[in-house]
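Chemist: Give me the fold of what follows.
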Amino acid sequence: MVHVAVTRDAQEILELDVCGHAGQAPHGEDLVCAGVSSIMVGMLNAIDQLANETCELSMVEGHIHIRSKEGDARAQLLLAATLISLQTLEGSYSGYIQITVQEV
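Modeler: Okay, here's the model as predicted:
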């Protein structure tokens, strides 16, 4: 299962952590993993090109971690759009992706 952990305060997404593999289909045929990977790599590229230095980014096999620096509207818009995309995927494949949101 893909686990997405979101840490937020009332107004901002502070962290987004994605790890695991969906296991929806054999390696190379897993649509859920492909979807999550596409969403997250697109997000990393968007932050790099549109909001550089607004977030700390980390990506290793099967794990992506994003920590936002407070107060940047560009980063917050990108993070919110990413969360919506992941939630849409979770709506169709809830047995393979789980999103938890923690308010701090």
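
Chemist: going forward, measure contacts and count neighbours with C-alpha atoms only.
Modeler: Will do.

Chemist: what's the helix or strand hosting residue 35 packed up against?
Modeler: Here residue 35 is covered by helix 31-50, with elements defined by DSSP states H and E. Other helices and strands packing on helix 31-50, by 3 or more CA pairs under 8 Å, 6 or more residues apart in numbering; DSSP states H and E, are helix 73-92.

Chemist: Tell me the helices and strands packed up against the helix it packs on.
Modeler: In this structure, helix 73-92 packs against strand 13-19, helix 31-50, strand 97-103, with contacts taken as 3+ CA pairs under 8 Å, 6+ apart.

Chemist: rewinding a little: need the contact partners of the helix holding residue 35.
Modeler: Residues outside helix 31-50 that contact it (CA atoms under 8 Å, 6 or more residues apart in numbering) are 2, 21-25, 54-55, 57, 64, 74-75, 78-79, 82, 85-86, 89, 93, 96-97.

Chemist: Proceed likewise with the subsequent sequence, for comparison:
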Amino acid sequence: MTSVEILRDADGKICEFRSRGHTGYAEAGRDLVCAGVSSILQTAVLGLEEYLKLPCKVEQEKGYLSCQLERDIFLNREIDAILETMVLGLRAIAREYPEYLKVEEVVGHVNV
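Modeler: Reported below is the predicted structural model:
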């Protein structure tokens, strides 16, 4: 199972997300659930870094991806559009494949 943790600050704004594990839906290279989750997460990172030019602390290795960002108040609307759309996509997959993807949200997180 893949677990995605969405960390929100005290204002409810996403400040970090982490993905761990493999979905186990199918063998590597044929796992549509894993491919969907990976595509959504990586596209969010690209939107933040390449489109909005935000400096993000990204860690990626096999079965793990994390992205921590410093929010720019002048880009809050754009950041929210990217990240909340990411959450919508992940939740849609989790509804269809609950045994393979779990999405959790933590509110009140403080970046250290």
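
Chemist: Any chance of a markdown table for the helices and strands packed on helix 73-92 of the first structure, columns distance to residue 68 of the first structure?
Modeler: Conversion of these to a markdown table gives the following (distance: least, CA to CA, whole Å):
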| stretch | distance to residue 68 of the first structure |
| --- | --- |
| strand 13-19 | 5 |
| helix 31-50 | 10 |
| strand 97-103 | 15 |
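
Chemist: would you turn the ones you listed into JSON lines with mean neighbour count and distance to residue 6 of the first structure?
Modeler: As requested, these are arranged in JSON lines below (neighbours: other CA atoms under 10 Å; distance: least, CA to CA, whole Å):
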{"stretch": "strand 13-19", "mean neighbour count": "20", "distance to residue 6 of the first structure": "5"}
{"stretch": "helix 31-50", "mean neighbour count": "17", "distance to residue 6 of the first structure": "14"}
{"stretch": "strand 97-103", "mean neighbour count": "15", "distance to residue 6 of the first structure": "5"}
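
Chemist: which residue lines up with residue 50 of the first structure in the second structure?
Modeler: In the second structure, the residue matched to residue 50 of the first structure (TM-score structural alignment) is residue 51.

Chemist: how near is its match to residue 35 of the second structure?
Modeler: If you measure residue 51 of the second structure against residue 35 of the second structure using CA to CA, to the nearest Å, the figure is 22 Å.

Chemist: one step back: mind checking which of the helices and strands packed on helix 73-92 of the first structure is nearest residue 69 of the first structure?
Modeler: Counting by CA to CA, residue 69 of the first structure lies closest to strand 13-19 out of those; the figure is 7.5 Å.
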